[in-house]
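Peer 1: Show me the folded form of this:
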Amino acid sequence: MVLRGTNQESGRPYNRRIVLEAIRLHGPIARGEIARRVGLTVQTVSTIIRELEDQEFIIGAREEPKGRGYPATALTLNPEGGFAIGASVSPIGIDVALVNLSGDIIGQQSREIANPAPELTFTEVARIASELRTLRPKGRLLGLGMAMPGPFDVEAMSFVGPTTLQGWKDVPIAERLNTVTGLPAFVGGDVASAALSERLYGAGRALQEFYYLYLGVGTGGRLVHGGQVLRGSRGNAGEIGHVPFIPDGEYCPSCGNRGCLERYLSVEAFDRRSKIVGEEGWIAEAAPLLRTAVLAIENLFDPETIIFGGLAPEGVMKKLVRAAEPLLPSVAARRERKVPRLILSITGKAALLRGAAALAFSSMMAPRIGGAGDDDPDPLMHKPNREKAA
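Peer 2: Sure thing, here's the model as predicted:
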């Protein structure tokens, strides 16, 4: 995403958020580099920096001098400058975490519930969120993000089958979360949320182009292009789990096709098949499909790398990646590669919760034009009432 400031009269809140977003994506970063990236003057950026420092969103530090003069101040987000609740609901339970601006999980609670119903989920998320808030009673809580399995808005596939949530059709999820928690609430797909987490906090931070292959209860993937997670027209881009990999293979109850990748390569498939063939047997069955999936993704999208993460046990994920070697020839098999073709992410459930919280951070802090000039009260620019919180 290209971040550019504006000279419009109503653009002060927008420019503030543009600068904050540049620091979030590229920090530690100097004022001059921010100005270059967003197209504002150094003086304007410096004024905004003072405002953001006053609001405790950012902090700055100088490196030790290595020659004449002083090095520029490197600006980063203040981890304690804001918090969000990250929640995840899946066919196997509910997870909720309090996350700071740096993506650190301050506290986390889980409940194992088979196919949790909407009202139970809302009640539990509200209860856990209330308990987690006590860990930072004086902190600025920006909102709540919830990640849930897709695909979305597909009549024959949404909320159907063992890898999706049943009974959630037509539920106003964000509105109900807002009602029970009192927080601005945002909802996204689990795969997109995990990919966003990897982009902001994981191995994808240094990359502009990568594909995130997610081994959850089901299987999915998202392409990160230009640093942004590509959604598609309905938020379902990259739904590789429902691409048939085995002609006339097993029936997929979630979509009605046969031979879908997630019937063989997913946590649900691992749980189901390992009871019959054992862990090593399942890895032997799944590794060729992972190898083929990597080939297909590379030839379709030509990413810098594929980051493989998810909810399966870390030891199983490592064995699966090793068993997939050597990878098949593709457009990515180049000698001058700077990163491996397949990278294992071991953040697991943490990536999902960080990504869910990032939905709230991104939505509340996202640059947007609006307001009535300098007198327009930007809701982002209100310090927490420390004394009241105390």
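Peer 1: From now on I want contacts and neighbour counts done on CA atoms only, so please keep to that.
Peer 2: OK.
Peer 1: Do a quick rundown of the strands in the stretch 51-200 of the chain.
Peer 2: Secondary structure of the stretch 51-200 of the chain, counting by DSSP state E, counting those that start in this stretch: strands at 58-61, 74-77, 83-90, 93-100, 105-112, 141-148, 185-189.
Peer 1: Can you list the buried residues in the fifth one?
Peer 2: Translated: strand 105-112. 105, 107-108, 110-111 (16 or more other C-alpha atoms under 10 Å).
Peer 1: Just send those back as JSON lines, with distance to D248 too.
Peer 2: Below are these laid out as JSON lines (distance: C-alpha to C-alpha, whole Å):
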{"residue": "I105", "distance to D248": "44"}
{"residue": "G107", "distance to D248": "46"}
{"residue": "Q108", "distance to D248": "42"}
{"residue": "S110", "distance to D248": "38"}
{"residue": "R111", "distance to D248": "37"}
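Peer 1: residues near E304, how many?
Peer 2: 20 (other C-alpha atoms under 10 Å).
Peer 1: Next up, the contacts around the nearest residue to T163 once chain neighbours are set aside.
Peer 2: Spatial nearest neighbour of T163, chain neighbours left out: G218 (5.0 Å); criterion: C-alpha to C-alpha, 6 or more residues apart in numbering. By C-alpha atoms under 8 Å, 6 or more residues apart in numbering, G218 lies in contact with 163-164, 241, 262, 266-268.
Peer 1: Which of these sits closest to Y251?
Peer 2: Y251 lies nearest to E262 out of the contacts of G218, by C-alpha to C-alpha, at 10.9 Å.
Peer 1: Could you check how far that closest one is from L144?
Peer 2: E262 sits 29 Å away from L144 when distances are taken as C-alpha to C-alpha, to the nearest Å.
Peer 1: next one: T179
Peer 2: 12 Å.
Peer 1: Show me which of those two is the more surrounded one.
Peer 2: Counted by other C-alpha under 10 Å, T179 and L144 do not tie: L144 has more neighbours, with 31 against 14.
Peer 1: Could you also give me the structure for this second sequence? I'd like to compare it with the first:
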Amino acid sequence: MPSDLKYQNRVRILKAFRSGEDFTASDISAATGISKLTVMRAIQFFCSTGVLIMTGKGSSTDVGGKKPDCFRLMVEKNLLCITLWPGALNFALYDILGNRSCYREIPFELPTDIDEVFRKLEEYSNSFFTDNNIDRSKLYAVGLSTAGTIDYKTRRLKYSSLNPSWGSDIPVADYLKRIYGSGVEVFIENAGKMAGRSVLLNRTYINKRVLVLFTTWGVSSCLIENGHILNGKDSLIGEIGHMTLDPNDTEVCGCGCRGCFERIIEMKRVRAHIKNHPPKPDTILAKVDPDDITLSLLFDASRANDAYARDIVASLGRCFALALRNISLVYNSDVVIFQGDYSHADDVFDAALKDEASAFRYFPSEGAFETHYDTRSLFELDGRGAALALSDLYFENPELYSE
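Peer 2: Modelled structure (predicted):
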């Protein structure tokens, strides 16, 4: 990538416009520390390439004088974000600034044959484009979020323990380029990291070590270090659901091992416990068939001071504490953010988690980490994370800044 000063200044200047607001050259100069003359030259360059447009006049200074010109980012490019998860196939269209224009959720049982997966994806995608009158010529990039580990160099899905019949080293980028065109940029990401990436839109976390927990059909995570997502050479960083918590557990996980974290806390295991140790007749959960008990219902019963539900919720909190304590030995986070099902956890869960964690004497007395609970839809978080990744692809393109 070019390293000359002009190039680097252009990158910083254009980054300052990514909020989508109107700015004067003085505004950008103040925000970046780059001289007003250099800023104005860069703005003229971006106007000549159609990336920026002049939108009018700004306000005069306190001493009066000529009103300055205002400029704004003007990029008519679309970003298509696809969620390909167990039970769901979603499409969301964003502009380059991350504003969503249209969205569709489709209940979707994943086929066991990978060719059929992408045949159906193309069929639903065509319908989405047609129904929303989307101009395909403006499509800049496609992002796909799915379960499994990703090879970021080849843009292949290495393996998905939830979909073993798909095989390994699946050329996802090739499938997408066949559907959307060879000139379209493609980004493939693990579901937990795609949803976790949305945290980067909140500047509160930019300079922190953040662990984002993705909790729904399983458990995975996104580890963020000062605004950068950690992956590792085999894309295994974050696959905490396959951390062994009980090597004597009898159930074999889809990953091939026993005692995995996500197997121990899954609702199937909780329901089995309730069947084997039924609640007393006067409890909330006694009125519900164990097979119909959800994590949400469990948290609601706990909030309603159901002692039986509170015991189960506390045990889940302690299990998370054990996993987070193990993670802290290799990645000591400032903040742990829960997304998905466990984002709706109650105070009993949080207190049990922190109490259990406090037993580890290497943690500071004031607490090992902050816990935040983001209750927004995982689909929304996934889309926002995907749009950010695709927008970054656009702004990281060297051709944008070169003569």
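Peer 1: Make JSON lines out of the contacts of G218 of the first structure and add neighbour count, secondary structure and distance to V191 of the first structure.
Peer 2: Shown next, in JSON lines, are the contacts of G218 of the first structure (neighbours: other C-alpha atoms under 10 Å; DSSP: H, G, I helix; E, B strand; the rest coil; distance: C-alpha to C-alpha, whole Å):
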{"residue": "T163", "neighbour count": "26", "secondary structure": "coil", "distance to V191 of the first structure": "13"}
{"residue": "T164", "neighbour count": "23", "secondary structure": "coil", "distance to V191 of the first structure": "13"}
{"residue": "G241", "neighbour count": "22", "secondary structure": "helix", "distance to V191 of the first structure": "11"}
{"residue": "E262", "neighbour count": "28", "secondary structure": "helix", "distance to V191 of the first structure": "13"}
{"residue": "S266", "neighbour count": "24", "secondary structure": "coil", "distance to V191 of the first structure": "13"}
{"residue": "V267", "neighbour count": "21", "secondary structure": "helix", "distance to V191 of the first structure": "14"}
{"residue": "E268", "neighbour count": "22", "secondary structure": "helix", "distance to V191 of the first structure": "16"}
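Peer 1: Where does L322 of the second structure fall, secondary structure wise?
Peer 2: helix 307-328 (DSSP states H and E).
Peer 1: buried ones in that helix?
Peer 2: 308-310, 312-325, 327-328.
Peer 1: Quick one: map I337 of the second structure onto the first structure.
Peer 2: Alignment note (TM-score structural alignment): I337 of the second structure maps to I307 of the first structure.
Peer 1: Measure how far whichever helix or strand its match is part of is from the centre of its chain, please.
Peer 2: In this assignment (DSSP H and E), I307 of the first structure forms part of strand 305-310. Put simply, strand 305-310 of the first structure sits 13 Å off its chain's centre (C-alpha atoms, centre = their mean, to the nearest Å).
Peer 1: Let's verify the nearest residue to S358 of the second structure once chain neighbours are set aside: helix, strand, or coil?
Peer 2: The shortest distance from S358 of the second structure to any non-neighbouring residue, by C-alpha to C-alpha, 6+ apart, is to G367 (6.8 Å). Secondary structure, DSSP: H, G, I helix; E, B strand; the rest coil: G367 of the second structure is coil.
Peer 1: so how many other residues sit close to D374 of the second structure?
Peer 2: For D374 of the second structure, using other C-alpha under 10 Å, the count is 18.
Peer 1: Give the aligned equivalent of it in the first structure.
Peer 2: Looks like D374 of the second structure aligns to S345 there (TM-score structural alignment).
Peer 1: roughly how far apart are that match and G310 of the first structure?
Peer 2: Taken as C-alpha to C-alpha, the span from S345 of the first structure to G310 of the first structure is 8 Å.
Peer 1: which element is F363 of the second structure on?
Peer 2: Applying DSSP H and E, one finds F363 of the second structure in no helix or strand.
Peer 1: quick one: it from A323 of the second structure, how far?
Peer 2: 14 Å.
Peer 1: quick one: secondary structure of N207 of the second structure?
Peer 2: Applying three-state DSSP: N207 of the second structure is coil.
Peer 1: In space, what's closest to it - neighbours in sequence excluded?
Peer 2: N226 (4.4 Å).
Peer 1: Equivalent analysis for G281 of the first structure, please.
Peer 2: S274 is the one closest to G281 of the first structure (C-alpha to C-alpha, 6+ apart), at 7.0 Å.
Peer 1: and that neighbour, what is it in contact with?
Peer 2: 280-282.
Peer 1: Against which helices or strands is the helix or strand that the strand holding I307 of the first structure is followed by packed?
Peer 2: Proceeding N to C from strand 305-310 of the first structure, the next assigned helix or strand is helix 314-324, under DSSP H and E. Judged by 3 or more C-alpha pairs under 8 Å, 6 or more residues apart in numbering; DSSP states H and E, helix 314-324 of the first structure is in contact with helix 267-301, strand 342-344.
Peer 1: Go through helix 314-324 of the first structure and flag the buried ones.
Peer 2: 314, 317, 320-321, 323-324.
Peer 1: angle of it against helix 267-301?
Peer 2: 40 degrees (axes from the mean of the first three to the mean of the last three C-alpha atoms, to 10 degrees).
Peer 1: ok now helix 314-324 of the first structure, how far from the chain's centre?
Peer 2: 23 Å.
Peer 1: now do stretch 275-284 of the first structure
Peer 2: 30 Å.
Peer 1: do stretch 325-343 of the second structure as well
Peer 2: 15 Å.
Peer 1: and for that stretch, what are the contacting residues?
Peer 2: 208-216, 295-296, 357, 360, 368-378.
Peer 1: just to revisit the earlier point, can you lay out the helices and strands packed on helix 314-324 of the first structure as a markdown table showing distance to A195 of the first structure?
Peer 2: Below are those laid out as a markdown table (distance: least, C-alpha to C-alpha, whole Å):
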| stretch | distance to A195 of the first structure |
| --- | --- |
| helix 267-301 | 15 |
| strand 342-344 | 13 |
